[in-house]
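Engineer: Please work out how this folds:
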Amino acid sequence: MTNISFQIVTLRLLCMGHTAELMGAEESLKVATLEKSLKEKEAVIIDVTAKMKSGESEIANLQDQIRSLQGQIKEHDNEKGRMTSQIHELENDVLEMFATGFDRAVSQVVAFAPEFDVGKLDVTKIVVNRELVEDEADELEDENAAPVDKEA
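Structural biologist: Predicted structure coming up:
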């Protein structure tokens, strides 16, 4: 019986060894799967990190462009302010020149026709149907203005 017991013990040891090998193989397979998964995740992390750094660089470039454009906007706003001021000055100059021209024309009428009553003349009126009328502020052009009749 000893021989059979010895054989049983040997078989059990072989079975245990084989079971241990299978468990070790199973564990090795699990470890290999986990290592593969880890490597894939590390590759994804490296890829995402590279994309993030690229994105950060692009963001920095865009922020520089934004600052540059904001500076240009400020310069253009300043230039617009200067030009608007200059337009107002020129408008005032034109109005002053218009009033001066009107006054000169009235003084020429006085010189050539002293009997004419220049008191009726008004820089703000226009001639419509041979009469002086108020100039409408909403008219784009003096379409109703009649040509000056030199014979009158």
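Engineer: drop to CA atoms for contacts and neighbour counts, all remaining ones
Structural biologist: Noted.
Engineer: Give the helix, strand or coil label for Leu132.
Structural biologist: Three-state call for Leu132 (DSSP: H, G, I helix; E, B strand; the rest coil): strand.
Engineer: So it sits against Asn144, correct?
Structural biologist: No: using CA atoms under 8 Å, Leu132 is not in contact with Asn144; the gap is 11.7 Å.
Engineer: who's more crowded, these two?
Structural biologist: Leu132 (15 against 11; other CA atoms under 10 Å).
Engineer: How much space separates the more buried one from Thr124?
Structural biologist: 10 Å (CA to CA, to the nearest Å).
Engineer: Equivalent analysis for Ile4, please.
Structural biologist: In terms of CA to CA, Ile4 sits 136 Å off from Thr124.
Engineer: same deal with Ser68?
Structural biologist: 49 Å.
Engineer: do Lys39 as well
Structural biologist: For Lys39, the distance to Thr124 - CA to CA - is 88 Å.
Engineer: Second input sequence below; structure requested for side-by-side comparison:
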Amino acid sequence: MQVVGTRLLCMGRTTELLGAEEKGEAERILKLEKSLKERDDVIIDVTIKMKSKEEEVGKLQVQICLLQSQMKESDNDKGRMTSRIHELENEVLEMFSAGFDQAVSQVVTFAPEFYVGNLDVTKIVVNGKLVDDEIGEAEDENMATGEKDN
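Structural biologist: So this is what the prediction gives:
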């Protein structure tokens, strides 16, 4: 009987040790499951944020395309306006030249003895002399600033 009692005691101790191991394993399993759940939650959260960012990127790409098309349109408008400015400048120059020619014709008509060969649309009168427009502008600037030519 002693043998049976010892065996029972050994079996009880073995069962106790197995139960302790199972309990430890169960705790580790619970920790691992908790860790996996936390990791899954993080993955779900990151996935949701990523989808949100992808939508934002898509919206920004649409805005970029819209802005690029607006820039192209603005560049085209700028080119058209620049061309129109040059056209208008040429028209003004032609009108100015035609007006000058008309004025010279009137001088010839009213003062036929006056020699109009020295008249030039690009010249101006400074101090009673006919000079190039650029020289006249420089002299006007010098007089405005108080400088005098020696």
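Engineer: mind checking what Gln72 of structure 1 lines up with in structure 2?
Structural biologist: Under the alignment (TM-score structural alignment), Gln72 of structure 1 maps onto Gln70 of structure 2.
Engineer: Burial check on that match, number of neighbours?
Structural biologist: Neighbours around Gln70 of structure 2, by other CA under 10 Å: 12.
Engineer: Start and end of stretch 111-121 of structure 1, how far apart?
Structural biologist: One end of stretch 111-121 of structure 1 sits 15 Å from the other (CA to CA).
Engineer: how about it, which residues of structure 2 does it hit?
Structural biologist: With TM-score structural alignment as the criterion, stretch 111-121 of structure 1 aligns to 109-119.
Engineer: Break down structure 2 into its helices, ranges please.
Structural biologist: 2-110, 133-145 (DSSP state H).
Engineer: can you put these in a markdown table and add distance to Gly117 of structure 2?
Structural biologist: As requested, these are arranged in a markdown table below (distance: least, CA to CA, whole Å):
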| stretch | distance to Gly117 of structure 2 |
| --- | --- |
| helix 2-110 | 10 |
| helix 133-145 | 18 |
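Engineer: So which of those is nearest Asn118 of structure 2?
Structural biologist: Of all the helices of structure 2, it is helix 2-110 that lies closest to Asn118 of structure 2, at 10.8 Å by CA to CA.
Engineer: Check the burial of the alignment partner in structure 1 of Leu60 of structure 2 by counting its neighbours.
Structural biologist: Superposed on structure 1 with TM-score structural alignment, Leu60 of structure 2 falls opposite Leu62. Using other CA under 10 Å, the number of residues around Leu62 of structure 1 comes to 12.
Engineer: got it, and the one 3 residues further on?
Structural biologist: Taking other CA under 10 Å as the neighbour definition, Gln65 of structure 1 ends up with a count of 12.
Engineer: That one and Glu58 of structure 1: what is the separation?
Structural biologist: Distance from Gln65 of structure 1 to Glu58 of structure 1, by CA to CA: 10 Å.
Engineer: Kindly report the same for Asn144 of structure 1.
Structural biologist: Distance from Asn144 of structure 1 to Glu58 of structure 1, by CA to CA: 62 Å.
Engineer: got it, and Leu132 of structure 1?
Structural biologist: Taking CA to CA, one finds Leu132 of structure 1 at 69 Å from Glu58 of structure 1.
Engineer: Glu42 of structure 1 too?
Structural biologist: Looking at Glu42 of structure 1 against Glu58 of structure 1, where the rule is CA to CA, the gap reads 24 Å.
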